[in-house]
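Asker: kindly return the folded structure for what I paste below:
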Amino acid sequence: MLRRKKVFTKPQVDSKRRKVVCRTGTEEQQEKRFFNIRKGVKRIRENLTEEERTHTGEEVLSRMRTLRNCQSADRREVENRRSKERMAILRKKRAVTSKIENLKLQAFH
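Answerer: Below is the predicted model of the structure:
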């Protein structure tokens, strides 16, 4: 009698391996979803008129631009905050060193 090949093997005893197996399965599902979404978008675009296509293309580009602008603004904000923090630390260090120097001068006189 022929034995059927097992499609699903038992999960590995090692929990790490089991996690890896589960993760790859979900990633494949996600890729399939993305593929189906892209396919659906492609079909929708084929059904649109040329004018509508250019309009949607422009809309996508404008959204991408605004997203990039927001990202760069966020980046600038983070950089400004970091530079302010650095300046505050430098000011504190300068104040401490100047106090030490003043104390040294007073001790010698």
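
Asker: C-alpha from now on. contacts and neighbour counts both.
Answerer: Will do.

Asker: please enumerate the helices of the protein.
Answerer: Counting by DSSP state H, one finds helices in the chain at the ranges 15-47, 50-108.

Asker: can I get these in JSON lines including mean neighbour count?
Answerer: Output for those, formatted as JSON lines (neighbours: other C-alpha atoms under 10 Å):
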{"stretch": "helix 15-47", "mean neighbour count": "12"}
{"stretch": "helix 50-108", "mean neighbour count": "12"}
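
Asker: compare with the first, here's sequence two:
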Amino acid sequence: MTHRIYGMSFASVYPHYVTKAAKKSRTQAEVDEVIRWLTGYSQAQLEAQIAERTTFTDFFGGAPAMNPSRSLITGKVCGVQVDAIEEPLMREIRYLDKLIDELAKGRPMAKILRA
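Answerer: Now for the predicted structure:
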């Protein structure tokens, strides 16, 4: 079964990430930093993905270098343990959701980026 989110454009969800973070006094630059850390995109590449309205499938499929430290991301998103998600693409999406949640909760950037 393919999930509806796989065909959605990353650009359609990105503003929600920014809004969620901004409600807790975090910035768009911090959201971008988290996304770049996870995916290996440069800022210019990230902006191009957003402008091109790339689907989540292509966004993660085309990521230059998924961060190997992402396996350290644990916890729950929408009641689901992220590290227990078996479907690779859904796990990557949920990793990003979890990082944005941590940002919105005011967690220090060094901890979010698993430094």
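
Asker: any idea what the TM-score is?
Answerer: The TM-score (TM-score structural alignment, normalised by the length of the first structure) is 0.22; 32 aligned residues with a C-alpha RMSD of 3.7 Å.

Asker: what about the helices in the second structure?
Answerer: 10-22, 28-39, 43-51, 56-61, 88-104, 109-112.

Asker: any chance of the ones you listed in TSV, plus mean neighbour count and distance to residue 80 of the second structure?
Answerer: Formatted as TSV, these follow (neighbours: other C-alpha atoms under 10 Å; distance: least, C-alpha to C-alpha, whole Å):
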stretch	mean neighbour count	distance to residue 80 of the second structure
helix 10-22	17	19
helix 28-39	19	20
helix 43-51	15	27
helix 56-61	18	19
helix 88-104	19	9
helix 109-112	13	19
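
Asker: may I see these organised as TSV, with distance to residue 76 of the second structure added?
Answerer: Shown next, in TSV, are those (distance: least, C-alpha to C-alpha, whole Å):
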stretch	distance to residue 76 of the second structure
helix 10-22	17
helix 28-39	18
helix 43-51	26
helix 56-61	20
helix 88-104	8
helix 109-112	15
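
Asker: and the gap between the residue nearest the centre of the first structure and residue 100 of the first structure?
Answerer: The residue lying closest to the centre of the first structure (C-alpha atoms, centre = their mean) is residue 71, at 10.8 Å. Per C-alpha to C-alpha, to the nearest Å, residue 71 of the first structure is found 44 Å from residue 100 of the first structure.

Asker: ok, now residue 17 of the first structure?
Answerer: 60 Å.

Asker: just residue 89 of the first structure next, same as before
Answerer: 17 Å.

Asker: same question for residue 53 of the first structure.
Answerer: From residue 53 of the first structure to residue 100 of the first structure the distance is 70 Å (C-alpha to C-alpha).

Asker: what does residue 60 of the first structure give?
Answerer: 60 Å.

Asker: one more: residue 75 of the first structure?
Answerer: From residue 75 of the first structure to residue 100 of the first structure the distance is 38 Å (C-alpha to C-alpha).

Asker: go on, residue 25 of the first structure?
Answerer: Counting by C-alpha to C-alpha - residue 25 of the first structure and residue 100 of the first structure are separated by 64 Å.
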